[in-house]
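[1] following is a predicted model, sequence given first.
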Amino acid sequence: MLTTLKNYPAAIKLLLSASFVLTLARAITLPYLVIYLSSSFGLSVADIGLVIGSTLIIGSLLSLYGGFLVDKMSSYRLILGFSVAFTLGFLGTFFARDLWLFYGCLVLINLAYAVIEIAVKSGFGSLLAVNDRSEVFSIKYTLTNVGYAVGPFLGAGLAKLDIGLPFLLSAGLGAGFCGVYFFRGNTGVTAIDAAQQPAPFLAVGKLLLKDYRLVCFTLGGLLTAVVFGQFTAYLSQYLVVTTTPETTYQIISAVVATNALMVIALQYAIGRRISQRHLNLWLAAGLSLFMAGVAGFALSTTLLLWVLSMAIFTVGEIIVFPAEYMFIDRIAPDHLRGMYYGAQNLSNLGAALGPVLCGIVLASYPPPFIFYMLALFIVAGGVFYFLGASHSKKATG
């Protein structure tokens, strides 16, 4: 992977660094939001869940317009502008003393992060040949997981000194990236010719709704994101109900470490082999492994079984993520690439809904029922994936 990185042009390296640095900044503070909201604003657990979940949902919905801007503006101006917004959002969380201001800053952070991610993916499509994109998507996802693995440890060290310091470090990382990108960014990347300027936002939205393949894949992504988007949250909910707090902490720590280490070790090796030609088979394999992992969770009675189940689940995640990117990349017109990736980004809604739905099931039915529900979401998501993929095959055939 390091050899491949060295051979990439500077523009690709900057896009990858944007994804890594801003993910690291986000990961530094994300684990401490619950504690911070509780200690600083006196919120209950239910209110904290509402704040975190709703800011993620609002940011994801607004990022659809961000995808429209990716198609309309130069990548340089967009990434620089939203990097500044990302930095200001974290500065605001450090200084905010009113909940409404803190809430607004969280929305700004989630929105800026989502739009930059869309711009990064769109940039890959503009700068690399089709056969090279699956490899760069795998590198990006590996770096993202490195950020999520390292970030909480940095945040933990600072939080011991002062619980607000992780937000300040995140702002510093954002500011540092802004400075580098201001001087090193390519001002010409993905600028759209006047002849290719997209129609107004609502007109483009209607056009996207008519793309059967995109609608199916967006729904498939949203449904499967319920399963893998926030797996630590629903597994914690399940374990708190079925075991002791000490056992819950032990198992969650082990599965999170397993997930992070496997993604870092295997994502590039597996992801770079995923090709457009056999996309349906790769998706089938990934979803099957999700199903096997969820079944393993339902049957796990020891720490070893939890770790093995997470290992299987993680390989499914390693396959499905690049496969999603490759499918959207295949069907997206060059001048609407940002909007297509923005639509794909709506899968975050599924990630936000996962813990909510699992909480409802745990409150109403025996605990194992959450795994039946998750299995249904995998099947439903798979149906939409294959409907979209089949239609795409007919369209290109």
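    Yep, that arrived. Given the structure is predicted, the values throughout are model-derived calculations rather than measurements.
[2] okay, CA-based contacts and neighbour counts for the rest of this
    Will do.
[3] show me where the stretch 101-250 of the chain has helices.
    130-161, 165-184, 201-209, 212-228, 231-242, 245-271 (DSSP state H, counting those that start in this stretch).
[4] how far away is the residue located most distally from the centre of the chain from Lys72?
    Counting by CA atoms, centre = their mean, the extreme residue of the chain relative to its mean C-alpha position is Ala195, 32.6 Å from that point. With the distance defined as CA to CA, to the nearest Å, Ala195 ends up 11 Å from Lys72.
[5] returning to what we had before: which of the helices of the stretch 101-250 of the chain sits closest to Leu22?
    helix 165-184 (6.4 Å; CA to CA).
[6] quick one: buried residues of the closest one?
    Within helix 165-184, the residues that qualify as buried by neighbour count (16 or more other CA atoms under 10 Å) are 165-175, 177-178, 181-182.
[7] by contact count, what packs against it?
    Using 3 or more CA pairs under 8 Å, 6 or more residues apart in numbering; DSSP states H and E as the contact definition, the elements that helix 165-184 packs against are helix 10-29, helix 75-95, helix 130-161.
[8] returning to what we had before: for Ser347, find the nearest of the helices of the stretch 101-250 of the chain.
    Shortest separation from Ser347 across the helices of the stretch 101-250 of the chain is recorded for helix 212-228, at 3.8 Å, computed as CA to CA.
[9] this is the other structure I want to compare:
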Amino acid sequence: MGQRPVTSTLASLRALPAPTRWLLMGIGLARVASFMIWPFIAVAMNKRFGTPITEIGAQLALGAVISIALSPLSGLLGDRFNSRNLMLFGCALCASCYLLMGLLPGQTSYFAAIIGMALSQSILEPLLRMLLSDTAVDDAQRTFLFHIRYYVVNCAAAIGPLIGLWFANHQSDGVFCVAVCVYALLTLTIINADRARLRNPHLTKTTSPALREILRAILGSKLFLSIIVANFFLVLVYAQIDEPLTFYLLQLSVDDINHIIAMMSFTNAAVVLVVHLLLMNWLITLADKTAYLMALGCLMVAHALIALNTGAWWAGWLFAVVFATFAEIIVMPLFGTLIDRLAPRGMRGSFIGISMLAGLGTALAPLLGAVVIAHFGGAVLFWGLALACIPIGLLGYRVLRASQPELAPAPSPV
């Protein structure tokens, strides 16, 4: 019984077109390269160049805001112009940033690379999702692709830092050469997938929509706007498991805090890589409104466990991470699937790009968490977050239930 989901998932993966599988591999390797570098970038800048931590944080925050803010523009441009050329430009920009850090290491070059990478990711993230979706042969494959892409990205998040740790410990700039080669490979997979997209008989050839038409479609879809709002609040609540939880551990003066943080990261990765693989096909067939409510329920339990764990019992943190990861597994691919199914033909890039504005919740989470913890304490923050899951969950459930005729569930993959 336990082997059926794995077998079914592998069969669905083999059923994907070859260009789609190659594109998935390119995306996965690009994420591995990213996780080899960026988790250690703050330490490298501080120890090698003496950059203050506050300055590093400001630079990374600026990069995150740029990436999120420009994603809608990239989606709009991808629908109106040649999205392949935009993606190739994004890959070239990424490779240039890594070359800059490897050949001319310094505070200025690293800051320029952070901004350049933010710009490139704002281009690549929405357009790669659109390209991946366009290579599928039917709606069932599209739904599966959003789950398998999520799984591949999490595999990269588990593998990348382990490889990058060696380069970081040896202060080797060779990691940047690896990243350049990976983005060259991603470029080839994009070209191959774009050719397959042009040959896809399931895609209707349409002219590029006018900007006014795109904006009318976006603003006219109350469901789309409601999903973005719900996703923003959900991301804001979920992201408190990251930096704000670390702030709370510091406030509690937890012993061996680095060990606990490492254990929580490992628990998150292990749950995603094992549980999501086993439950993937069940989650694909689960009704949207039910999945959303289950995710908020798991998130509510996670925050309640953190609030209750005033005695700093290490297993309490791990149980909280397990429930939060359950919520992540259920809801993160769900939103990608919903946006993909809502987007009219010829406007998928625009809808995906606009939907990424919900990621601003992640950018606001550390500030919100720090302010509440400093003034009221961590227990107040996490009890408040647990209670906030109730209205957020009910809002999303009502939106999805009322829109059921508009969003017919996709059939499960063969």
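    Yep, that arrived. These numbers were taken from a predicted model, which means no experiment stands behind them.
[10] wait, which of the helices of the stretch 101-250 of structure 1 is closest to Gly67 of structure 1?
    The minimum distance between Gly67 of structure 1 and the helices of the stretch 101-250 of structure 1 falls on helix 201-209, with 9.8 Å, by CA to CA.
[11] what helix or strand does the counterpart of Ile48 of structure 1 in structure 2 sit in?
    Here Ile48 of structure 1 is matched to Ile56 in structure 2, going by TM-score structural alignment. Element membership of Ile56 of structure 2 [criterion: DSSP states H and E] is helix 53-80.
[12] and the closest residue to the match of Ile48 of structure 1 other than its chain neighbours, what helix or strand is that in?
    Setting aside the residues directly before and after it, Ile56 of structure 2 is nearest to Ala42 in space (CA to CA, 6 or more residues apart in numbering), at 6.4 Å. Assignment of secondary structure by DSSP H and E places Ala42 of structure 2 within helix 41-49.
[13] can you list the buried residues in that helix?
    42-45.
[14] which one of the residues you listed is nearest Arg149 of structure 2?
    Here the nearest of the buried residues of helix 41-49 of structure 2 to Arg149 of structure 2, counting by CA to CA, is Ala42; it sits at 27.4 Å.
[15] for that closest one, give its distance to Asp134 of structure 2.
    For Ala42 of structure 2, the distance to Asp134 of structure 2 equals 37 Å [CA to CA].
[16] and for Val371 of structure 2?
    Looking at Val371 of structure 2 against Asp134 of structure 2, where the rule is CA to CA, the gap reads 43 Å.
[17] who has more neighbours, these two?
    In this comparison of Val371 of structure 2 against Asp134, neighbours counted by other CA atoms under 10 Å, the higher total goes to Asp134 at 21 against 13.
[18] now that one, nearest residue through space, not along the chain?
    With CA to CA, 6+ apart as the criterion, Asp134 of structure 2 has its nearest non-adjacent residue at 5.9 Å, and that residue is Arg197.
[19] the equivalent of that neighbour over in structure 1: neighbour count?
    Counting by TM-score structural alignment, Arg197 of structure 2 corresponds to Val189 in structure 1. Applying the criterion other CA under 10 Å, we find 16 residues in the vicinity of Val189 of structure 1.
[20] quick one: contacts for Val189 of structure 1?
    Contacts were defined as CA atoms under 8 Å, 6 or more residues apart in numbering; by that measure Val189 of structure 1 touches 11, 74-76, 123, 126.
[21] which of those residues show up in structure 2 as well?
    By both residues aligned by TM-score structural alignment, their matches' CA atoms under 8 Å, the contacts of Val189 of structure 1 still in contact after alignment to structure 2 are 123, 126.
[22] from the contacts of Val189 of structure 1, pick the one nearest Leu287 of structure 1.
    Checking the contacts of Val189 of structure 1 against Leu287 of structure 1 by CA to CA gives Gly123 as the nearest, at 27.9 Å.
[23] go ahead and confirm Leu143 of structure 1 touches Phe20.
    Yes - under the criterion of CA atoms under 8 Å, Leu143 of structure 1 makes contact with Phe20 at 5.6 Å.
[24] look up how far Ser170 of structure 1 lies from the alignment partner in structure 1 of Lys47 of structure 2.
    With the correspondence set by TM-score structural alignment, Lys47 of structure 2 lines up against Ser39 in structure 1. In this structure, Ser39 of structure 1 and Ser170 of structure 1 are 20 Å apart, going by CA to CA.
[25] do the same with Leu127 of structure 1
    In this structure, Leu127 of structure 1 and Ser170 of structure 1 are separated by 29 Å, where distance is defined by CA to CA.
[26] do the same with Pro333 of structure 1
    Spatial separation of Pro333 of structure 1 from Ser170 of structure 1 under the definition CA to CA is 35 Å.
[27] same check on Asp47 of structure 1?
    Plainly put, Asp47 of structure 1 is 24 Å away from Ser170 of structure 1 if you go by CA to CA.
[28] who are the contact partners of Phe41 of structure 1?
    With contacts defined as CA under 8 Å, 6+ apart, the neighbours of Phe41 of structure 1 are Leu99.
[29] for Gly49 of structure 1, see how far away it is.
    According to CA to CA, Phe41 of structure 1 and Gly49 of structure 1 sit 14 Å apart.
[30] swap in Thr302 of structure 1?
    Distance check for Thr302 of structure 1 against Gly49 of structure 1: by CA to CA, it reads 29 Å.
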